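Visitor: need a 3D model of the sequence below.
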Amino acid sequence: MLVGYMRVSKTDGSQSTDLQRDALLLAGVDADHLYEDHASGKKDDRPQLAACLKALRDGDTLLVWKLDRLGRDLRHLVNTVHDLTDRGIGLKVLTGEGAAIDTTTASGKLVFGIFAALAEFERALISERTIAGLTAARARGRKGGRPYKMTAAKVRTAMAAMGQKETKVGDLCKELGITRQTLYRHVSPSGKLRPDGSKVLTNREKPTPDHSR
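Guide: Next up is the predicted model:
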């Protein structure tokens, strides 16, 4: 089955997904299998993308108009596609610089492999800069603090995901970038909010640190 995802944001200069919709329909996606978000690509909370990814099944193919419709950044994009691949789901990009990506074909997988390598390179650079920054800070008598992990958007995503029996806790933690201990401290296995999760939702400016690391 073909499933399409569309997104429009203020940075597009347009608030319409008509062009994306027409392209996806022309590519063979049924109108009932289209998902649409109206949000910034940097925004964590994209409910229709979450619903789209959850609805996909082994053998399905996800179609997007352009590559930037799907991922917030390169790392998020690579993680998303790796998850789809592990689930037996293909990805096809219709136009733009990522149009060569079609993970249902050998050549398309090769192109995405290049993207994955670039993402790994990006992570290595970030790690090097972080270590260099901490070293410089210590030299000036400052110490780096523990990074904050849980956000309001992650708590809401965890609540929705944990309420679904098909959710794999390990995959969810990987996607959210948290440990199992952090997840269960904020949300119960059934998706109910726990005290730490309530604190995050009621005080977004002060997210709770990941003490389990």
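Visitor: okay, CA-based contacts and neighbour counts for the rest of this
Guide: Noted.
Visitor: which element is the residue lying closest to residue 71 once chain neighbours are set aside on?
Guide: Leaving aside its sequence neighbours, residue 71 sits nearest to residue 77 (CA to CA, 6 or more residues apart in numbering; 4.4 Å). Using DSSP states H and E, residue 77 maps to helix 74-86.
Visitor: report all helices and strands that that helix contacts.
Guide: Counting contacts by 3 or more CA pairs under 8 Å, 6 or more residues apart in numbering; DSSP states H and E, helix 74-86 is packed against strand 90-93, helix 106-139.
Visitor: export these as a markdown table, with columns for mean neighbour count and distance to residue 155.
Guide: Converted to a markdown table, the helices and strands packed on helix 74-86 look like this (neighbours: other CA atoms under 10 Å; distance: least, CA to CA, whole Å):
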| stretch | mean neighbour count | distance to residue 155 |
| --- | --- | --- |
| strand 90-93 | 24 | 27 |
| helix 106-139 | 14 | 25 |
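Visitor: pretty sure residue 15 is touching residue 6, no?
Guide: No. If you go by CA atoms under 8 Å, residue 15 and residue 6 don't touch, sitting 11.7 Å apart.
Visitor: could you also give me the structure for this next sequence, so I can compare it with the first?
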Amino acid sequence: MIFGYARVSTHLQSLDSQIDALKKFGCMKIYEEKLSGKRKDRPELKELLKVLRKGDTVVVYKLDRISRSTKHLIELIDFFQEKEVNFVSLQENIDTTSSMGKFIFRIFAAVAEMERDIIVERTKEGLNAARARGRVGGRPKVSEEDIKTAITLYRSNNFTVQEIVKKTNVARSTLYKYLMVYK
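Guide: A predicted model of the protein is given here:
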């Protein structure tokens, strides 16, 4: 049987293009996941791995859809080989039924991990450069006094939430969060 696995990192993203490509390839069952690839606990991937039998094929749109690290990809390929399951990545034209496909897979896996590591390094460098210039990431801290003022204004019923946000610099979500706490 030919199984597909499609994954995006957030619920806001769409699986449509992956699913279309997997169906076009001939996948009979597609496991869909909307979770970060960094997460090890991915229920749909676990379920897919449970149902695999000798002779089955697992198809993904791209390597980074099934895993984010070379180590995990290699573990998966080793698992597939042990179970005598084939693996296909459509975008990278990898098919592990051939020795060349296995070789190319390992090269692409290493390149994919390197690319991710470079992105992480650049992000850290950018954050460090911003900190050196006095900028700090994250949401601005709000004083307890501002939060109390915002709650008082809200409970007075004289101001809209938008007006309260402008007057106190307390974000709408923060205001609602503290309103739940201070009922």
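Visitor: circling back: of residue 15 and residue 6 of the first structure, which one has the most company?
Guide: Neighbours per residue, other CA atoms under 10 Å: of residue 15 of the first structure and residue 6, the larger number sits with residue 6, 23 against 13.
Visitor: got the contact list for the more buried one?
Guide: 17, 20, 21, 34, 35, 36, 37, 64, 65, 69 (CA atoms under 8 Å, 6 or more residues apart in numbering).
Visitor: helix/strand/coil for it?
Guide: Following DSSP: H, G, I helix; E, B strand; the rest coil, we place residue 6 of the first structure in the strand state.
Visitor: got it, and the one 10 residues further on?
Guide: Classification of residue 16 of the first structure into helix, strand or coil gives coil, according to three-state DSSP.
Visitor: which stretch among the helices and strands packed on helix 74-86 of the first structure comes nearest residue 153 of the first structure?
Guide: Of all these, helix 106-139 sits nearest to residue 153 of the first structure, with 22.8 Å by CA to CA.
Visitor: can you name the element that comes right after that closest one?
Guide: In N-to-C order, the element after helix 106-139 of the first structure by DSSP H and E is helix 152-162.
Visitor: now the helix or strand following that following helix: buried residues?
Guide: Next along the chain after helix 152-162 of the first structure, taking DSSP H and E as the criterion, comes helix 169-176. When burial is assessed from 16 or more other CA atoms under 10 Å, helix 169-176 of the first structure yields the following buried residues: 169, 172, 173, 176.
Visitor: how close does the spatially most central residue of the first structure get to residue 115 of the first structure?
Guide: For the first structure, residue 76 is the residue whose C-alpha lies nearest the centre (CA atoms, centre = their mean; 4.8 Å). For residue 76 of the first structure, the distance to residue 115 of the first structure (CA to CA, to the nearest Å) stands at 12 Å.
Visitor: overlap in contacts of these two?
Guide: By CA under 8 Å, 6+ apart, no residue touches both residue 76 of the first structure and residue 115.
Visitor: re the thing from before, return the subset of the contacts of residue 6 of the first structure lying in helices.
Guide: Per DSSP state H, helices hold the following members of these: 20, 21.
Visitor: make JSON lines from the contacts of residue 6 of the first structure and add neighbour count to it.
Guide: Below are the contacts of residue 6 of the first structure laid out as JSON lines (neighbours: other CA atoms under 10 Å):
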{"residue": "17", "neighbour count": "16"}
{"residue": "20", "neighbour count": "22"}
{"residue": "21", "neighbour count": "22"}
{"residue": "34", "neighbour count": "19"}
{"residue": "35", "neighbour count": "19"}
{"residue": "36", "neighbour count": "19"}
{"residue": "37", "neighbour count": "18"}
{"residue": "64", "neighbour count": "24"}
{"residue": "65", "neighbour count": "26"}
{"residue": "69", "neighbour count": "20"}
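Visitor: alright, I will stop here.
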